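Undergrad: predicted model and sequence below, questions to follow.
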Amino acid sequence: MAVHLRIVALTVTTAEAEQTYRFDRPATVITGPIGTGKSSLLMLFKHALGGSAMLTPAVRDHVLSVQAEVVVGDERVVLRRTIEGDAADTVDLLDPHSLALERTLPLRASEGVTTLSEHILDALGFPREQIAARREGAARPQNLTFNDLYAYVYLQAREIDRQVVGHLDSWFETKRRELFRLMFGLTDSALMELKRTRNQLLDTLKARTAEHDNVSSFLAASDPRSDDELRAELTQLRDTLERASSALASLRTELEEQTAADTALRDELQSAIRAARQTEEEVSATADLVEARHAVVAQVQLDLSRLARSVTAIDQLSPFEFVVCPRCMQSLAARAIEDGHCLVCLQLDPVEADIDPAAIEETRTALQQQLEDAQRIQQSDEAHLQTVQERSQQLSFAVTSLRRELDAQTRDAVAPRFDAIAEASSRVASLKASIDAITQLRESWARVRTIDADIRSLKADRRQVNKDIKEKSEQLKANQTLLGDLSTEFSRLLTSWNLPWVDTAVIDRDTYLPVVNGRPFETLQASGGGIATSVNLAYSLTLLAFGLDHSDVLVPSLLVIDSPRKAFGNNASDRQRAAEIYSRFRTLADAYGERLQLIIADNDPPPITSDSFGKVEFDYENPMVPGVDHPGPDQVTRIESQSDS
């Protein structure tokens, strides 16, 4: 049974006005001149349902938001989405009665959040699946979304004579096929999971095979020896290393024994070195002390000399009366000198009591005694310094003698052992390095064996998965009969339109696309756009009716068609063909009633009448965007010229 999807109404809101367009009949035809907004209204359906729609400048510049009342399965929902801004990345889900906001659903998937696509698919009862897709050569499963399913619903004007359900878009081709298989029961969750597993196994197998090749190439380039040769050489190296290590240990033991014999002499040498160092320190300290004694003696001698000069000066100069300055020889006679002052320095003359010869003599005696004491101490310190210096020389000679004795004792016993130990240590280190290098090579060989085992396991898993896929496909093969019935219905419809160029028409069992006269759809344009359009319409109408007639087929019950008479001429045969297409619309609407919905945008009114047809009419005075004056037919921007918004 077709999944029930129906658009009840669409409300377009601008800053100036708001307009609601209703679609109450099984079929609704939207008519009007070019540029009045027919295609834009259909694009707004897609936009409201969360799709990426092409919007004209008039819509982007003036429409603030669009609100769609939709029946999805058994659920009636109201969806509101803005045209521009961050809010355009979400869709508001409103209460259908009060229009109060119930929740806001994102358009992009994120962990733990239900998207609008997931909500609609769940309401439709359409399975939510991932397909086994590849991007940049790697397996990256992709979600099948409602927007993908909508490609089977919406026949755009620019695509209606060019491709069938986007089959020329390489990025969409895998999704198109998987959606068809899901709708017709040619696949299910288990089979799709097996295909995803097969893709993942293929990627892993490619990666492990490349790794195996890289490691094998490295081994071939770095060392020609096989793993068996490396294993034998490693065993030999380990035996050699064991013997070399034993020899090294023996040399070290002998050296330790010889070192023990030299311990007493070394201890004596160390004691002598310490004593010599202490004596050198004593010599340095005594020398500093002797130097200090010399300074004391010199100072006392200086004081005695100064005292002697002072006494001599007093004795020699006191009897004289200076009449001239003894320095500059100028006359002193004219100077006014107070009584009791010196004629030369003008200081008070000393009284006789201040110049005491006994005191001077006492001072001389004290200084002489100090000098004798200082000289005696100096001589004692100099004698001690000489003694210490002699002892230091003796200790230095003892140290030198002990060193010579130790060198002579160890020269013939220890040095050769040191050389042997160094050579043995180098040999052990070289053997260990060789063992490490071979071990690394063997680890690479072990890695190759592990990869080989993984590759064999992966190939076995892939064979099993392919077998499971084949068995599962066989279980679902019974549904292939539906394809034969679908192909028959398609051929019957297309030939009923009395198209003179149609001899055979089938739906290919591999691509699920129409093939007319043995030719694929994309080659039909050479015969005229009207031919391709007729085939595309017949294909979509056949899918729609087939889904309604078969309970196990999940084709959506809504079909939106933009410009079904695109590329048709105005001669009698073209008008007849258009009448037959609209007759098919009427037949479907009358036969299935509310179970289906057709929404058709066309420049001209329907060539036939029916009570099942509702109407939405636009003109330049009343375009689709409410409250905005149309600039006129000369300023028309067709939606086919717009890029995806």
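TA: Nice, thanks for sending it over.
Undergrad: from here on, just use CA atoms for contacts and neighbour counts.
TA: Fine.
Undergrad: what's near enough to touch the residue nearest to Ala157 when sequence neighbours are not counted?
TA: In this structure, Ala157 finds its nearest non-sequential neighbour in Asp562, 4.9 Å apart by CA to CA, 6 or more residues apart in numbering. Residues in contact with Asp562 (CA atoms under 8 Å, 6 or more residues apart in numbering) are 39, 42, 154-157, 160, 600-602.
Undergrad: for these, which one is nearest Ala505?
TA: For those, the minimum distance to Ala505 (CA to CA) is 17.9 Å, reached by Ile160.
Undergrad: for burial, what's the neighbour tally of the residue nearest to the closest one when sequence neighbours are not counted?
TA: Nearest in space to Ile160, with sequence neighbours left out and distances taken as CA to CA, 6+ apart, is Thr533 at 5.6 Å. As a burial measure, Thr533 scores 27 neighbours (other CA atoms under 10 Å).
Undergrad: check it against this one:
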Amino acid sequence: MAVSLRIVSLTVTTGEAEQTYRFDRPATVITGPIGTGKSSLLMLFKHVLGGSAMLTPAVRENVLSVQAEVVAGDERMVLRRAIEGDAADTVDLLDPHSLALERALPLRAGDGLTTLSDHLLNALGFPREQIATRREGSARPQNLTFNDLYAYIYLQAREIDRQVVGHLDSWFETKRRELFRLMFGLTDSALMELKRTKNQLLDKLKARTAEHNNVSAFLAASDPRSDDELRAELKQMRDTLGRAETGLSSLRTELEEQTAADTALRLELQNAIRSAQQAEEEVAAAADLVEARHAVVAQVHLDLSRLARSATAIDQLSPFEFVACPRCMQSLAARSVEDGHCLVCLQPDPVEADIDPAAIEETRTTLQQQLEDAQRIQQSDEAHLQAAQERSQQLSFVVASLRRQLDAQTRDAVAPRFDAIAEASSRVAALKAAIDAITQLRESWARVRTIDADIRAIKAERTRVNKAIKAKSEQLKASQTLVGDLSTEFGQLLTGWNLPWVDTAVIDRDTYLPVINGQPFESLQASGGGIATSVNLAYSLTLLAFGLDHPEVLVPSLLVIDSPRKAFGNNDSDRQRAAEIYSRFRTMADAYGERLQLIIADNDPPPITSEFFGKVEFDYDNPMVPGVDHPGPDHVGRLENEADG
């Protein structure tokens, strides 16, 4: 059955006033001169339902919020959205009876958040699906939202004679097709999941193929040898390395054996070196002692000299009385000197015992004895120093002799082995480096083989998924008959309007778009906007009726049409065509009653009458925005010429 959606009323609130517009009939026609707000009212439907709508300056500058009473499925809800500011990023869900705020529904998806789109789709019972899309060459699944579905509901004035359900917008084309398939049962969750998997596998295949090409190009540029050649060369090198390591081990064993034979001589040399070091230390100590003895003897000599000079001075100068300073020859006669002090130095005169010749002689004898003792000890220490020096020289000779003997013993046996070991070690290192290089190359080849296996697995999985897609599509193929029936009804409706230049009209089974006289919709531009508008209207009306007639088809039961007579003229044929279109509106309203809702905005009143037509009328004295004076017919413009708001 058709997806039941109905707009019961819309309330527009400004700073000065508030106005509620009701849509109680199966079909409501909104009329009024250009610029009075017909299209703006339809845009406010889209705005309050969470869409990005074009809003005129009059709406943006004066309207504070818009509130809609909506029936979606079995749920009656009241939605309110601000026009500008941060509050416009959410839609308030109000209690339909008390109008108390129940919760604010965000417009953009987030972790764990239920968006307005989620809430509306759940209420409608319309599947919430992700579709397989590609952006910038990679798979990026996208959610199908209520705003996407609204493209099937709302025929905008600026698009009504240009494109069908936004089919010229490349970013929307995939969504348009998938929505049609969902509505007609041509796809389901399982098939859409398979298509997303197919897209992901394509990305993986591209990535692994690019990686394979890069690694292969690196191998081709770095080394021309194949993996088989590298494997054979690696085996040969490992064999050579084994032999080289065996030879190196043998040389080291021989060197160890020869070293064991030299151990005794080395030990003797080590002992001799230690003894020579001790002898050198003993020589150094003896030399320090001899030097100290020399210092003692020299000091005693100095003491004897000083004693001799003192005795001579006393003997020579004591008889004299100085009348003049012996240094500067100044007279001392007038100098005041205490009794018992020297007239020259002013020191106390020495005691008689201090200058006793016997005492001086005794001191000299003592010093002489000390000198003899010190000289005797010095001679003994010098003899010890000489003996230590001789012993040190002997031990140094022994060390030199042992070293010459060890050098002679190892020159012919050990040194050649050291050279051989160095050469063998260098060869082993070179072989290991070459093996490492080949191993790295083989690792790259192994990576190529792994990537090859991954590519084969991905291709196999892709084949399986393609088969599953084909099988699932075959299961759903029965729904293609619905598209054929839809095409038949579309052709009957359109040819019944007797449009000029329209001989055949079908709906393409691949694009799900109108094809007129075997040509796509875009070709109608040359025939005039009235023809294109009529085809677009016939397409949407056929979809609406088909959904109401077929329980399995999920076409929304609401259709909002802006300016169905936009491109029509005023001649008889144009008026006749307009009458036929409105007659179709009346017929559907009569036939389906409350099961459908048509909301039509047009400049002029309907060319036919019907009790099923509700009316909303605007004029320059009573425009759509309440409480705001209209500047008049000289200051109007079409909404489709405004920038997106």
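TA: Yes, it's here. Note that this is a predicted model, so its numbers are computed, not measured.
Undergrad: and the TM-score between these chains?
TA: TM-score for the superposed pair, counting by TM-score structural alignment, normalised by the length of the first structure: 0.91. Supporting figures: 645 aligned residues with a CA RMSD of 2.8 Å.
Undergrad: just the ones of the contacts of Asp562 of the first structure in helices?
TA: Residues of the contacts of Asp562 of the first structure located in helices (DSSP state H): 39, 42.
Undergrad: how about the contacts of Asp562 of the first structure in TSV, adding neighbour count and distance to Ala190 of the first structure?
TA: Converted to TSV, these look like this (neighbours: other CA atoms under 10 Å; distance: CA to CA, whole Å):
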residue	neighbour count	distance to Ala190 of the first structure
Ser39	28	40
Leu42	23	36
Tyr154	22	29
Leu155	26	31
Gln156	22	34
Ala157	20	37
Ile160	27	34
Ile600	26	38
Ala601	28	40
Asp602	22	43
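Undergrad: ok so, going back, hang on, the residue nearest to Ile160 of the first structure packs against Arg158?
TA: No. Assessed by CA atoms under 8 Å, Thr533 of the first structure is found out of contact with Arg158, at 10.6 Å.
Undergrad: and the aligned residue in the first structure for Ala424 of the second structure, how far from Arg252 of the first structure?
TA: Matched to the first structure by TM-score structural alignment, Ala424 of the second structure sits across from Ala424. According to CA to CA, to the nearest Å, Ala424 of the first structure and Arg252 of the first structure sit 10 Å apart.
Undergrad: who's more crowded, those two?
TA: Legend: neighbour count by other CA under 10 Å for Ala424 of the first structure and Arg252, higher for Ala424 (19 against 16).
Undergrad: and that one, how far is that from Gln635 of the first structure?
TA: With CA to CA as the criterion, Ala424 of the first structure and Gln635 of the first structure are 98 Å apart.
Undergrad: which residue ranges of the stretch 201-350 of the second structure form strands?
TA: In the stretch 201-350 of the second structure, no strands are found when defined by DSSP state E, counting those that start in this stretch.
Undergrad: quick one, helices of it?
TA: 227-261, 263-317 (DSSP state H, counting those that start in this stretch).
Undergrad: quick revisit: mean per-residue distance, the helix or strand where the residue nearest to Ile160 of the first structure lies to the second structure?
TA: Following DSSP states H and E, one finds Thr533 of the first structure within helix 529-549. Following the fit onto the second structure, the mean deviation recorded for helix 529-549 of the first structure is 1.5 Å by mean CA distance after the TM-score superposition for the first structure.
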